[in-house]
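Asks: build me a model:
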Amino acid sequence: MNRTDDQDTSVIVVGAGPAGLMLAGELRLAGVDVIVLERLERPTGQSRGIGFTVRTMEIFDQRGLLPRFGGIETSTAGHFGGLPLDLTILGAAHEAARTVPQSRTEAVLEAWARELGADIRRGQEVTGLTEDADGVSVTVKDADRALRGRYVVGCDGGRSTVRKLTGFDFPGTPATTELFVADLRGVDLAPKMTADPSAGGLVMVAQLPDGITRIIAAERGAPPVRRTGPPEFSEVADVFKRLTDVDISAARPVWLSAFTDAARQATEYRRGRVLLSGDAAHIHLPAGGQGMNTSLQDSVNLGWKLAAVVRGTAPGTLLDTYHEERHEVGRRLLANTRAQSLLILGGDDVAPLRDVLGSLLDIDEVARRLAERASGLDIRYDVGGGRHPLLGARLPELALHDGRRATTSTELLRRGRGLLLDLDDSAGLRRRARPWNHLIDVVTATARGLPESGPPTGTTGVLVRPDGHVAWAAPGSHHDLPMTLTRWFGPGRPALSARAPAA
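Replies: Next up, the predicted model:
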């Protein structure tokens, strides 16, 4: 069902970073076989990203992954371009995770994907890619033969080999400034963030687990340098000294890197049987840690769709909605981070803008809008329109009781399947959904409340996609339930469809 005899696997994922590992787990959760090819022999242990946005916390909870991270330090403090944001404006249930190293995130996701049966192969450098009508052949350096799969997904970072081999356009703005990041031992620095124009640049200090201090430093106007490796620690220490008058030269560097404010986005996320996810599709200044979080959410959006197409339950056109939905998210992300780049790295000329925006953040609606954007809670997909306020949005955790036990909508999404919540004990609703019962879970329950605002008045049913976004809700959707189920999950079983009454 997943592949033909001449194919090694259904899906080949290139890259074992957060996006690739998340996608591998999502595919295996849906029963699709996958091979992950990673160029490096072993994980680097480096951690560019160090936390989760509120939406990523929800996604990990939907898959039951949060306990695997152990104790997670959370916070209601955020920022937009260095201007403080208080996440409590989103409601008491919303906190972001701080100081979770990306290396830990990758370890958790790799263990999960392997447990589900993902084939993860390290030391496999992709050097060629050829697509034909039936699949894609991937050439691996020093391998005896090419690997065959039905689809290939490039999750191989900002310098993506898959993107270049396939010819995806990657327009955007070039780098104007270089920033340093360093993880250090043996230094005592208080957490801080300074980005106002009078400071001469950006300085951030954060305490990570295991006694590591992270610093990020950038001198305003410092031009980017073409590098073939990480910067010397003396270079980083000199910049930090000029910006803060603090000498960190005696510290012991654990990891050093440099990055820029370049912003680019692939013009398409799908080209035939080749798709892009994560940094392979978009690069930008990592303001607020949104890069890794957006990459994880790319893969959650793609995973269930690609699985449905591979299994043959949905047509290949379902994959077009991945580009339609996530390209717009990426476009807004680049606009968001470029605006923050101006606020963080701009000089005296942006001081008036910072003052105006800072005063506007005193208005609750403005603060809420920016907090939602920084947290990933503002994403709403086009699912067909209608009047219901949840259509296209992610479903906030809904407390439920199914007549036997208390549960939540989050818990019901753990299997990675679609979910139809019958909130009115409607036999007619369940009959209309019966042809799709092999693809979705139908749960009759009483809603006990949404933590954010209470259950929408009069809601009788909600169809939730595997990624947690609402595809249909009653009353208020323009499309009927069978039409919506067909759009997102493919045709129902014909024998059952013939017996089901019209909606």
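
Asks: going by C-alpha atoms from here, please, whenever you check contacts or count neighbours.
Replies: Fine.

Asks: so which residues of the stretch 301-450 of the chain form helices?
Replies: If DSSP state H, counting those that start in this stretch is used as the criterion, the helices of the stretch 301-450 of the chain fall at 320-345, 351-360, 364-375, 409-412, 427-433.

Asks: any chance of those in a markdown table with distance to residue 69 and mean neighbour count as columns?
Replies: Shown next, in a markdown table, are those (distance: least, C-alpha to C-alpha, whole Å; neighbours: other C-alpha atoms under 10 Å):
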| stretch | distance to residue 69 | mean neighbour count |
| --- | --- | --- |
| helix 320-345 | 26 | 20 |
| helix 351-360 | 35 | 14 |
| helix 364-375 | 20 | 18 |
| helix 409-412 | 18 | 19 |
| helix 427-433 | 37 | 17 |
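
Asks: need the ones you listed in CSV (columns: distance to residue 112).
Replies: What follows is the helices of the stretch 301-450 of the chain, written out as CSV (distance: least, C-alpha to C-alpha, whole Å):
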stretch, distance to residue 112
helix 320-345, 24
helix 351-360, 42
helix 364-375, 25
helix 409-412, 17
helix 427-433, 31
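
Asks: one more sequence to fold, the one below, so I can look at both together:
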Amino acid sequence: MALPQYTDVLIVGAGPTGLACALSLIKQGCSDITIVDSLPQGQNSSRALVIHAATLEALDKIECARPLVQAGINATTIGYWDAGSFVQTGSFDKLASYTSFPMILLISQSVTERVLEEQLKHAGVTVIRPCTTTDMKANEHDSHISGVYFENGQIVHARCVIGADGARSTVRRIAGVGFSDPDGETSEDDVANSKFSQMVLADVTFTAPLDLPYNGIIFVISPDNSFLIAPLPPSPDAPSEQLYRIGFGIPPTLGTPPHSPSVSYIQSLVDAWGPGRMHTAATSSSSLSPHKVTIAKMLWATRFRIHSAVADTFFTHLPLTSRAGDDARVDGADTEARGGIILLVGDAAHIHPPAGGQGMNLGLRDAVALGPVLAAYVKRVKASTSHGQVNTATDDSDLERSLRDWAATRRGRALAVIRMVKILLRAVTLPDKTSWILGIIPVNLHTLRNLIMRIITRLGWVRMMIAWRLSGLGFID
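Replies: Predicted coordinates:
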């Protein structure tokens, strides 16, 4: 499919965030949208696992929540297994007074993308694939337009470019926006602050059904690692086979995991830290030796590095000089009204460890919240330029104020989530070693954490507050 020469909004990236952004704009009457992705259909990964209540509330505004709920598994509990017993830490059903979606929706990212893209097709917009962005330049004749260049030689002129193209965003790089840990931490800090800095995820089936205590998210905590397991809706190719998402931290002693983990590699991780450590009776406190849990089929697996970063700004213009190879803005460059506006959403704007299942949720809420603001901007700027009214920087600033407010608000949300996720990760990965207070009092933080959690999570109010915090309902988007 050929790209248009002109569009009001060009969305680069057709993952969940880009698709939701397009749907939100359409809902607000902004129909001149072009959405592109560098990958062919069906090649996007399924890293994200959870959609939280606040995100479902946002998606309900664009009529996508109900189809997703029907396609996923509605779970209400999270918890962990350690030292022969199960601790329920979050009760999402207790949020029923605050949301229409008192649950954690378990659904793979690939299914989320499929549902959102189907909704977009019903609205008359088709994702154009594969299209790889190579550069952006300000239009010589209209200061409110950017020329976006593609690998195939085509050029699209857009009033607004939305970078929804992931953590290695080409749009962000060309715009010269910095992307770094908000606390100035490095990869070495990641290793020092937790047991691991690499993770492996996989979608698998097992040779025999697992006897799990409930149909939700379970962490199996070991002295040297943490293992995640959660049920997923069956694959369309094998509707009778129970599919599971599993995830592992990779301790530094194992080195860097392979780029494409094999079944044998994943099986070795299952043997070391997987569900075989759990007793089959969730109510029993006795410990048994790990039993063999064998992978029958692996549908997908990936590795990734655990780190956090946030863009310096979610709203910008092209710098005076822009080239795809630049890592930062040109010193002294004029950043006002140089080409169309550029906005960043999802992983292009923020990334952090997967603890709490917050990444895609934050991006989806970015996107849905952007729709009304950007649609109003496009309508106003088109009306103003058609009457020759936009001639000064003051006029530009007035038109853009709501978008700057959106960007500042969403960046604040991202910073709050990054702080929360870092705390969660460090709590999960407390070292199983004894420290001495005043040289005479032995304290094992791993054991102390488990004891405290067992005590406080007996209270339903505590389990509800943990669910509230993770659900995102504390933020009004």
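
Asks: could you tell me the TM-score of the two chains?
Replies: Here the TM-score for the pair of chains, by TM-score structural alignment, normalised by the length of structure 2, is 0.71; 373 aligned residues with a C-alpha RMSD of 2.7 Å.

Asks: just to revisit the earlier point, of all the helices of the stretch 301-450 of structure 1, which lies closest to residue 78 of structure 1?
Replies: Closest approach to residue 78 of structure 1 among those (C-alpha to C-alpha): helix 364-375, 7.8 Å.

Asks: hang on, the earlier thing: right, so of the helices of the stretch 301-450 of structure 1, which gets closest to residue 35 of structure 1?
Replies: Proximity to residue 35 of structure 1 (C-alpha to C-alpha) singles out helix 320-345 among those, at 20.8 Å.

Asks: residue range in structure 2 corresponding to the closest one, please.
Replies: Aligning helix 320-345 of structure 1 against structure 2 (TM-score structural alignment) gives residues 404-429.

Asks: now that stretch, how far from the chain's geometric center?
Replies: 12 Å (C-alpha atoms, centre = their mean, to the nearest Å).

Asks: tell me the residue in structure 2 aligned with residue 22 of structure 1.
Replies: Matched by TM-score structural alignment, residue 22 of structure 1 corresponds to residue 20 in structure 2.

Asks: quick one: that match from residue 474 of structure 2, how far?
Replies: 21 Å (C-alpha to C-alpha, to the nearest Å).

Asks: so which of those two has more stuff around it?
Replies: residue 20 (30 against 10; other C-alpha atoms under 10 Å).

Asks: I'd say that one and residue 114 touch.
Replies: No. Using C-alpha atoms under 8 Å, residue 20 of structure 2 is not in contact with residue 114; the gap is 11.6 Å.

Asks: I'd guess the match of residue 22 of structure 1 is in a helix, am I close?
Replies: Yes. With DSSP: H, G, I helix; E, B strand; the rest coil as the criterion, residue 20 of structure 2 is assigned to a helix.

Asks: pull the contacting residues for it.
Replies: Contact partners of residue 20 of structure 2, counting by C-alpha atoms under 8 Å, 6 or more residues apart in numbering, are 59, 116, 364, 367-368.

Asks: compare the residues you listed with structure 1 and list the overlap.
Replies: Shared with structure 1 under both residues aligned by TM-score structural alignment, their matches' C-alpha atoms under 8 Å, the contacts from those are 116, 364, 367-368.

Asks: out of those, who's nearest residue 144 of structure 2?
Replies: Checking those one by one against residue 144 of structure 2 (C-alpha to C-alpha), the nearest turns out to be residue 367, at 21.9 Å.

Asks: tell me how many other residues crowd the residue nearest to the closest one when sequence neighbours are not counted.
Replies: Leaving aside its chain neighbours, residue 367 of structure 2 sits nearest to residue 21 (4.4 Å; criterion: C-alpha to C-alpha, 6 or more residues apart in numbering). By the criterion of other C-alpha under 10 Å, residue 21 of structure 2 has 28 neighbours.

Asks: does residue 21 of structure 2 really touch residue 371, like I thought?
Replies: Yes. If you go by C-alpha under 8 Å, residue 21 of structure 2 and residue 371 touch, sitting 6.2 Å apart.
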